[in-house]
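> Attaching a predicted model along with its sequence, questions to come.
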Amino acid sequence: MSEQDGAPKNGARTGMRRWVKLLLAASLALNLAVIGLAAGAALRHAGQKKNWHRPPDVGAMIFRELDRDTRRQLRQEAGGPHGSYVQRRHAEAERVIAILRKDTFDAEALLAELRQQADARHDFHLKLQNAWVRKLAEMAPKERQDFADRVAERFARGAAKRP
């Protein structure tokens, strides 16, 4: 490598590799987007009832269409050993903060933690989707048509109210 590449002439590496920095920046941007979405949702539901006029989230619609026992089981699984989804999210945040507070920044440890959190969310979404598709597979064609009409109506209602 040359000095242009960021490495000294003697071949000794200093700092993080460029791909690690890029991956860390992308991961941070994604997490900030998720935090922004969560903060937006919290603000939306705080205080006065706001009139946001947008179609419902597909994941939320899928979740609401499942029976109460399936939803409870999925919530318990999402909480893992922490007991609840909220407690799990707090524990995840505490682990990230602990990594950030160390004197020596460990990018690999942070990336591993963020990957683990993303994998847990992905696993939950897959379980949710599988449960929903199983429910749909059990429906008669007419039931599925009625369900599709309800979903279309929800989206149309939200879209029609948008400014």
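Cool, got the structure.
> make it CA atoms for all contacts and neighbour counts henceforth
Will do.
> Could you find the closest non-adjacent residue to the spatially most central residue of the chain?
Nearest to the geometric centre of the chain sits residue 121, at 5.7 Å (Cα atoms, centre = their mean). Among residues not flanking residue 121 along the chain, residue 78 sits closest, at 7.9 Å (Cα to Cα, 6 or more residues apart in numbering).
> quick one: buried residues of the biggest helix by length in the chain?
Longest among the helix segments of the chain by residue count, using DSSP state H, is helix 107-138. For helix 107-138, the neighbour count (16 or more other Cα atoms under 10 Å) marks 107, 110, 111, 113, 114, 117, 124, 125, 128, 131, 132, 136 as buried.
> From those residues, pick the one nearest residue 142.
The nearest member of those to residue 142, counting by Cα to Cα, is residue 136 at 11.2 Å.
> which residue sits closest to that closest one, ignoring its sequence neighbours?
residue 144 (6.7 Å).
> Which helix or which strand is home to that neighbour?
helix 141-161 (DSSP states H and E).
> also this one, for the comparison:
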Amino acid sequence: MNDSPEKQRCPLWVKVLLGLSLALNLAVAGLAAGLALRAGGGPGGARVPGIGYALPYVVALPRESRRAVFDAVRDDPALPDRRARRADYAAMVAALTQDPFDRDAAQAILERQQNGVAGVQRAAQSKWLDVVAAMPAATRASYAARIEDVLKRGPKRSDRGPKP
């Protein structure tokens, strides 16, 4: 006679349920990490690179106009896309780990990145000027007052957590 107890197998539905639970937990963790990086200015946090200097001008615009400026930059095919920017970062990492260090290669990468930022600046400025030029004088005056308000209060703190 066989005295050893028979091993009980876990039902398939339990395995499927655990797998789905794990997938959902990983998705939520990934979403939370992505939001934290974006809010903290980490990789991908700056939706439009090179526009920080003009932030008060853009923040003071009405929502539709602000969206138009960002869309003009994002949709410009002449500007480097995310893939190109990542490729430049990868090229710089490769250049930095090379022995001996190739200063000229690193300089070329920095110049490509600088040209990309300048292109973003040109596209944003052009669209911003289009938006402002289309404003009636009274609207432009009130826009100027909103810029002053933005400059007085500084950047919004809500996306960086509470004030210390």
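Cool, the structure landed. All values derive from a computational prediction rather than experimental measurement.
> Next, the TM-score between them, please.
The pair, once superposed, lands on a TM-score of 0.53 when counted by TM-score structural alignment, normalised by the length of structure 1; 109 aligned residues with a Cα RMSD of 3.3 Å.
> Just send the buried residues of helix 107-138 of structure 1 back as a markdown table, with distance to residue 86 of structure 1 too.
Formatted as a markdown table, these follow (distance: Cα to Cα, whole Å):
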| residue | distance to residue 86 of structure 1 |
| --- | --- |
| 107 | 26 |
| 110 | 21 |
| 111 | 22 |
| 113 | 17 |
| 114 | 17 |
| 117 | 13 |
| 124 | 14 |
| 125 | 16 |
| 128 | 17 |
| 131 | 22 |
| 132 | 23 |
| 136 | 29 |
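> wait, which of those residues is closest to residue 65 of structure 1?
residue 132 (7.6 Å).
> What's the match for the closest one in structure 2?
Residue 132 of structure 1 maps onto residue 128 in structure 2, with residues paired by TM-score structural alignment.
> neighbours of the closest residue to that match other than its chain neighbours, just the number please.
Closest residue to residue 128 of structure 2 apart from its sequence neighbours, by Cα to Cα, 6+ apart: residue 69 at 6.1 Å. For residue 69 of structure 2, the neighbour count with other Cα atoms under 10 Å is 21.
> Quick check: whatever residue of structure 2 lines up with residue 156 of structure 1 vs residue 145 of structure 2, distance?
Under the alignment (TM-score structural alignment), residue 156 of structure 1 maps onto residue 152 of structure 2. Distance, residue 152 of structure 2 to residue 145 of structure 2, using Cα to Cα, to the nearest Å: 11 Å.
> same question, residue 76 of structure 2
30 Å.
> Check residue 112 of structure 2 too.
37 Å.
> Aligned against structure 1, show me the partner of residue 56 of structure 2.
Superposed on structure 1 with TM-score structural alignment, residue 56 of structure 2 falls opposite residue 61.
> picking up where we left off before, between the longest helix of structure 1 and helix 141-161, what angle do the directions make?
Using axes from the mean of the first three to the mean of the last three Cα atoms, to 10 degrees, one finds that helix 107-138 of structure 1 and helix 141-161 are set 130 degrees apart in direction.
> Average offset of helix 107-138 of structure 1 relative to structure 2?
On superposition with structure 2, the mean distance recorded for helix 107-138 of structure 1 (mean Cα distance after the TM-score superposition for structure 1) is 0.8 Å.
> Tell me which residue of structure 1 matches up with residue 106 of structure 2.
Using TM-score structural alignment, the partner of residue 106 of structure 2 in structure 1 is residue 110.
> That match and residue 97 touch, don't they?
No - in this structure, residue 110 of structure 1 is not within contact of residue 97 by Cα atoms under 8 Å, at 9.5 Å.
> shared neighbours of those two, which are they?
With contacts taken as Cα atoms under 8 Å, 6 or more residues apart in numbering, residue 110 of structure 1 and residue 97 have no neighbour in common.
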